[in-house]
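Asker: Curious how this folds, go ahead:
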Amino acid sequence: MPRVPHRRLLYNQWFTNPHTVVVQPTTWCNLDCSYCYLPLRKLKHRMSAEVAAVLARSVAGIATDDGPPIGVVWHGGEPLTVGVQHFAALLSPFEELREAGRVHHYVQTNATLITSAWCDLLDSYGVRVGVSIDGPQAKNGERVDLRGKPAFDRIMRGIGRLRERGIPFSVISVVTQNNMVAPEELLEFLTSLGCDSVGFNIEETEGANVGRQAPLAEQAEEFWRRTLTWCQRDGYKLKVREIERLAEYLRLIRDGEHERWGQRHLDPIPTVSFSGDVVLLSPELADTTDPAYGDFLVGNILRTPLAEIIDNAHRIGYVSEFMTGLNNCRARCPFFDFCRGAQAANRYFENGDLSTTETNHCRVSRQALVTALSTLATHEEGNSV
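Answerer: Next up is the predicted model:
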């Protein structure tokens, strides 16, 4: 029996078969948000139907019959800028897989371009919709178009069309230093939208977004403390992604099933660009130019199927470097059991090295959440004495 290389064993300890494939239908975006990390968002590259057909065959090679469906996440640029007909042409090669329950489509959109025709397409292909909006108008000021004009009214119009058609949607909100001071107002607004859930992306230093002041851990802890308090109210219905994750972790510990949490493997998250180029670990690494890391490219689906790319992931230098970082996190960080290790893109953009450990993203998105809950629990315990 051939000897299995150590790096393959280590990779298998950390990673599972992909559950998600992120796809870049276009680099272009019709907005120019202040904190955007996409370096090519003003270039109008778009994926061809031919590349999408090859991608569908590649996804078929990793979508097992007995496993969960692969989430094909269309995330740009702004995916809807390619137009209804072209987007339908990109989705069409996946139909056999979708009808067999082997893939689900997701699209992350700023909603400004949603029309009745878009609703028809999203509904007919069962596309699950995520909308990017940062809160009520006063908190959404950094989402502007290419002329610097606020996008809020257009986003709300798109959301209104989704609601009229009964198309469910989730929300992602970017939390900046400017809009994190009143989470209760933000949560009330998001609840009023009728979304299924919300994820809070606390602003990160990454990609093209390198010159702004990211929120501090103390600010984030206050944000999470007030968010947790709001979520404890009677009648609370909105699901907050980060709080749901923490609640699941605590529930497994309470039920004596902690090992189930630790046995979960990471998704290598292959991200496929408009041209078929592939990066691993973080979509934010796509279109990043760094000769030292080979621009993070691990192959192109026009030449190499995804299954083969994934099978050789343990040989990629930056993947090995990231695994070293994960081992360092596990050895050194008291938050590791919950967090499961700093994100690859944050290590790179903040520290310049994927083998490093703590990042500001760790501090504001994971550690501050846990310490906020601990502070609340201690306060409640003190009041009950």
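Asker: C-alpha only now, for contacts and for neighbours.
Answerer: Will do.
Asker: residue nearest the centroid of this protein?
Answerer: Geometric centre of the chain, nearest residue: residue 283, 7.9 Å, by CA atoms, centre = their mean.
Asker: That one against residue 271, yeah?
Answerer: Yes - the criterion here is CA atoms under 8 Å, and residue 283 meets it with residue 271 at 5.7 Å.
Asker: Identify the contacts common to these two.
Answerer: residue 22 (CA atoms under 8 Å, 6 or more residues apart in numbering).
Asker: List the residues that contact the residue lying closest to residue 371 once chain neighbours are set aside.
Answerer: Once flanking residues are discounted, residue 371 sits nearest to residue 221: 7.0 Å by CA to CA, 6 or more residues apart in numbering. In this structure, residue 221 makes contact with 364, 368-369, 371-372, judged by CA under 8 Å, 6+ apart.
Asker: The structure of the following sequence is requested for comparison with the preceding one:
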Amino acid sequence: MSSQKGLNGLVLKIVSRCNINCSYCYMYNMGDESYRLLPKKMAGNVVDHIMERAARHCDEFEMKEFEFILHGGEPLLAGKSFFREFVEKAKKQFEKKQVRLRIGVQTNGILLDTEWCRLLNTLSVNIGISIDGPADRHDRYRKDHQLNGTHAKTLLGLHTAQLESCKIGVLSVMDASTDPQAMYNYFNQLNIDDLDFLWPDHNYEKLPALYQHQSPRPDYTPFGDWWIRLFDCWFADRFTRPRIRFLNQVVLMILGRDAGFESIGQEENRYLIVETDGSIEASDYLKACGDGFTKEGLNIERHELSEAFHTPLMKMHRQSHRMLSDTCRRCSIKEVCGGGHIAHRFGKDKGFANPSIYCFDLMKLLTHIQNKILDNLSAKTIREAGLAKMSYQDALRSINM
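Answerer: All right, here's what the predicted structure looks like:
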């Protein structure tokens, strides 16, 4: 067995088109036009190669679990027969290996009806639905191709999935101009138990509008301030508190358990993308760095998954929390932050050898959460865990600000 760790799973772009047109989408609206050259739908022979390669990968690394996340574009455009055949092929390949298989789909929810929900339940496919908050916020960015808002149709899909007792999670792209308390209340009212907010996909070449064309600075942290207010709402909620993945991960890491993932922590990133034509790529968020940026010439038909560990971009993505800028290496919170998401570090001058554009936001947020947690622990627990309070100013001094 290899000394390296195997992949936790694959994100499969089973379609390369979408039935809506979100303004912030890294697939279609951040400068990468490579989707135009891809098949609109993943062919059956590509699925066959995926199953064979993934099964061999599990053998090579003695994996006991593996995950497929069906993605797009809008994955439900692939059709019900694709999902039935995909799950059938997966079970046939993995059941005999005693590998626990997890399958999920990330959808905008518009096509979810009773028939779809019952099928996904029957196939044991978990459902992630993208909702960006109340209609005024969601419809600002998530429009169809006729520029109509999609909130009402998405909520109808969500409610249908809830009525059918589907296992549901909600993914929302955070908007630092919104009220975090109102957002928290909104999702609580929808009875969402599993929730996450994504940091917007920006880098040094595409700064957030809130920065007003200025570089990040320590006295202006709108994204960190938004997260702090959300955390305080969430932490104070003793009755209806949902799981918010990013906050759960931060709390666990502060308490000494590295449960990190692509955005934070010290763990390797152990997922890869497979496009509709079988191309193997690093994180799809990296499409925001430029046209064709993620293309490295590997394809599931010709290459084993472990070969992706050695291409420049996929290797950097896998080890991104260890391949840090000089500023990050000096930072006193790097064990939790991990330099942030690699896509947020990109700039044409230095490539990825930068702190995240959200560096100061993360620093302010993480020190706030640590201090809030310590306020709720006994002195004995704090002492035994070797924890200590750290202010935002203390963290800034560690990078010589």
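Asker: Setting aside sequence neighbours, what's the nearest residue to residue 43 of structure 2?
Answerer: residue 276 (7.3 Å).
Asker: repeat for residue 227 of structure 2
Answerer: residue 365 (6.7 Å).
Asker: Let me see the contact set for the equivalent of the one you found over in structure 1.
Answerer: Using TM-score structural alignment, the partner of residue 365 of structure 2 in structure 1 is residue 369. Taking CA under 8 Å, 6+ apart, we find residue 369 of structure 1 in contact with 220-221, 224-225.
Asker: what does residue 88 of structure 1 give?
Answerer: residue 121.
Asker: what helix or strand is the equivalent of it over in structure 2 on?
Answerer: In structure 2, the residue matched to residue 88 of structure 1 (TM-score structural alignment) is residue 84. Element membership of residue 84 of structure 2 [criterion: DSSP states H and E] is helix 80-94.
Asker: Only the buried residues of that helix, if you could.
Answerer: 82-83, 86-87, 89-91, 93-94 (16 or more other CA atoms under 10 Å).
Asker: May I ask which helix or strand encompasses residue 54 of structure 2?
Answerer: Element membership of residue 54 of structure 2 [criterion: DSSP H and E] is helix 44-60.
Asker: Off-centre distance for that helix?
Answerer: 23 Å (CA atoms, centre = their mean, to the nearest Å).
Asker: What residues in structure 1 pair up with the next helix or strand after it?
Answerer: Downstream of helix 44-60 of structure 2, the first helix or strand assigned by DSSP H and E is strand 65-71. Mapped onto structure 1 using TM-score structural alignment, strand 65-71 of structure 2 covers residues 69-75.
Asker: how many other residues sit next to residue 243 of structure 1?
Answerer: Residues lying near residue 243 of structure 1 (other CA atoms under 10 Å) number 19.
Asker: which non-adjacent residue is nearest it?
Answerer: residue 228 (7.5 Å).
Asker: sec struct for the residue mapped onto that neighbour from structure 2, please.
Answerer: Mapped onto structure 2 by TM-score structural alignment, residue 228 of structure 1 lines up with residue 231. For residue 231 of structure 2, the secondary structure call by DSSP: H, G, I helix; E, B strand; the rest coil comes out as helix.
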